[in-house]
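Undergrad: predicted model follows, preceded by the sequence.
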Amino acid sequence: MTPEEIAELALSLPEVTEEDPYGPHRPVFKVGGRIFAMLAEATRTHPDQVTVKCEPPLALHLCEQHSAVRPWHQGRRWHWLTVRLDEDSVPDEELSNLLHHSWECVVAGLPAATRERLRSILSA
């Protein structure tokens, strides 16, 4: 998936906003005012990448399955994953599922009324 495709998918989820708090070429996507995905444009040291929220057991599994997946901040934060978006990356369908999972992880922490409203929009 390209960064543009990730941004399009993120923005297709209910009530997602895009902001640039970390500067240009580093958009974050929020639901309920909370970040669920962050894009980073390629540099000399890394390819395009996306960081998403993830349940720790799934994070461990994905890190074992894909060399393009690693915990955010060199292993200190297992509830966030960074995925390189290069040719050895995660398959598009799995990346799409991971983005939805990240959205759901953040929604699960929102107030009950907001959570139910967002989930009903998604399932409609």
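TA: Yep, it's here.
Undergrad: all contacts plus neighbour counts: C-alpha atoms, from now on.
TA: Will do.
Undergrad: strands along this protein, start to end?
TA: Listed in chain order, the strands of the chain (DSSP state E) span 16-19, 28-31, 34-40, 49-53, 69-72, 77-84.
Undergrad: ok, and which of those has the densest surroundings?
TA: strand 49-53 (a mean of 24; mean count of other C-alpha atoms under 10 Å).
Undergrad: buried residues in stretch 91-104?
TA: Buried residues in stretch 91-104, defined by neighbour count with 16 or more other C-alpha atoms under 10 Å: Leu95, Ser96, Leu98, Leu99, His100, His101, Ser102, Trp103, Glu104.
Undergrad: quick one, longest helix in this structure?
TA: Counting residues, the longest helix found in the chain (DSSP state H) is helix 92-108.
Undergrad: second structure follows, compare the two:
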Amino acid sequence: MNIEQLRNYCLLKKGVTEHFPFDADTLVFKVLGKMFALFPLEDWEAGKGWVNLKADPDYTAELRAEYQSIQPGWHMSKVHWNSVYIHQGELPPQLILQLIDHSYDMVVKSLPKKLRDTL
């Protein structure tokens, strides 16, 4: 999968916006103001595409045990975030989309009910 496919997939989700809050290189997707995906564009341009995604702590551990391409979140909480190295080719595209969905769902679930209801 390429960055445009993943970008479009993220933007199709309800309440999602894209930002560059840290620098001009890190594309961040938020749902109602809360981050659920971070893409370092410089690495994508260099052919080393990866993304940081949020995950349930138990699921995080399972994923890391099963896939070498999923590591503790770089510059993120190692308990709740994974770095998913897409360029290595180990991960099926459907799994990558499921991980994006899971991250989005985790963030939505943590929002106050009043905000969740706006989706």
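TA: That came through, no problem. Predicted, not measured: the structure shown is a model, and the values here were computed from it.
Undergrad: need the TM-score from the superposition.
TA: The TM-score (TM-score structural alignment, normalised by the length of structure 2) is 0.87; 117 aligned residues with a C-alpha RMSD of 2.2 Å.
Undergrad: just to revisit the earlier point, what's the longest helix of structure 1 packed up against?
TA: Using 3 or more C-alpha pairs under 8 Å, 6 or more residues apart in numbering; DSSP states H and E as the contact test, the elements touching helix 92-108 of structure 1 are helix 3-12, strand 28-31, strand 34-40, strand 49-53, helix 112-123.
Undergrad: tell me, it lands on which residues of structure 2?
TA: Taken onto structure 2 by TM-score structural alignment, helix 92-108 of structure 1 occupies residues 93-109 there.
Undergrad: that stretch vs structure 1, average offset?
TA: On superposition with structure 1, the mean distance recorded for stretch 93-109 of structure 2 (mean C-alpha distance after the TM-score superposition for structure 1) is 0.6 Å.
Undergrad: how far off centre is that stretch?
TA: Stretch 93-109 of structure 2 sits 7 Å away from the centroid of its parent chain (C-alpha atoms, centre = their mean, to the nearest Å).
Undergrad: mind listing residues that contact it?
TA: When contacts are defined by C-alpha atoms under 8 Å, 6 or more residues apart in numbering, stretch 93-109 of structure 2 is touched by residues 1, 6, 9-10, 31, 34-37, 53-56, 86, 116.
Undergrad: tell me how far the residue positioned nearest the centre of structure 1 lies from Val31 of structure 1.
TA: Closest residue to the average C-alpha location of structure 1: Val52 at 2.9 Å, with C-alpha atoms, centre = their mean. Using C-alpha to C-alpha, to the nearest Å, Val52 of structure 1 is found at 13 Å from Val31 of structure 1.
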